[in-house]
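Q: My questions are about this predicted structure, shown below with the sequence.
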Amino acid sequence: MFTTTDLAQVLFVTTLQPSDELSPSAIREAVDERLCACGGDPSWCAAFVAQEAGDHPETYVRRMRWALDAVADAYALTAA
């Protein structure tokens, strides 16, 4: 089982953008696709997120907040 933080890090490294109008299912699909591409290991995504935070701190916080909120909303629907 993955945490919201794990899933947000996976979403962070997708090509989806906060400005996109995304359904919860589109977010879950993108996360699933990226996880499969990483062999189901979200730690690969965490390493990339850390690199992006160092390289682009001015955009990191905004994108991570979006990713956290997006996965919380997308996966809350499946837990109900």
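A: In hand now; what should we look at?

Q: all contacts plus neighbour counts: C-alpha atoms, from now on.
A: Fine.

Q: What distance do you get for the nearest residue to V61 once chain neighbours are set aside to P24?
A: With sequence-adjacent residues excluded and distances taken as Cα to Cα, 6 or more residues apart in numbering, V61 is closest to A53, at 7.9 Å. Using Cα to Cα, to the nearest Å, we find A53 at a distance of 25 Å from P24.

Q: let's bring in a second one:
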Amino acid sequence: MISIVKDLAAEALFVSDLQPSQCPSREAVERAVTAMILLHGSDGCAAEVATEFGDHPEVAVPRMHWVHEELTGVLESRRVAAFH
């Protein structure tokens, strides 16, 4: 179940307008994920990701790496906050 939620969050962040150069805050990442899921739904986010990987793999691969780094940071900060 956790894996499915992480995958959905990754797809949603991938299709958002957030850029690595913005160095978004944890809150900005969470807002972007929520907004994209509400806008596109889970299937829509997945379809957008697939399209980008098909049309622009040279850009999509580094973006997905960034997405996973951002989400790892968000999850780690939540774990730390939960223990305080």
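A: Noted; the coordinates are in hand. Remember, predicted model here, so these are calculated numbers, not experimental data.

Q: Now the helix or strand containing the residue nearest to V61 of the first structure on the second structure. Mean distance?
A: In the assignment (DSSP states H and E), A53 of the first structure maps to helix 42-55. Comparison of helix 42-55 of the first structure with the second structure after fitting gives an average deviation of 0.8 Å (mean Cα distance after the TM-score superposition for the first structure).

Q: Could you list every helix and strand in contact with that helix?
A: helix 4-12, helix 57-79 (3 or more Cα pairs under 8 Å, 6 or more residues apart in numbering; DSSP states H and E).

Q: What are the contacting residues of the first one?
A: For helix 4-12 of the first structure, contacts defined as Cα atoms under 8 Å, 6 or more residues apart in numbering pick out 27, 30-31, 34-35, 42, 45-46, 49, 63-64, 67-68, 70-72.

Q: same thing with the longest one?
A: Helix 57-79 of the first structure is contacted by residues 4-5, 7-9, 11-12, 18, 23-25, 27-28, 52-53 when judged by Cα under 8 Å, 6+ apart.
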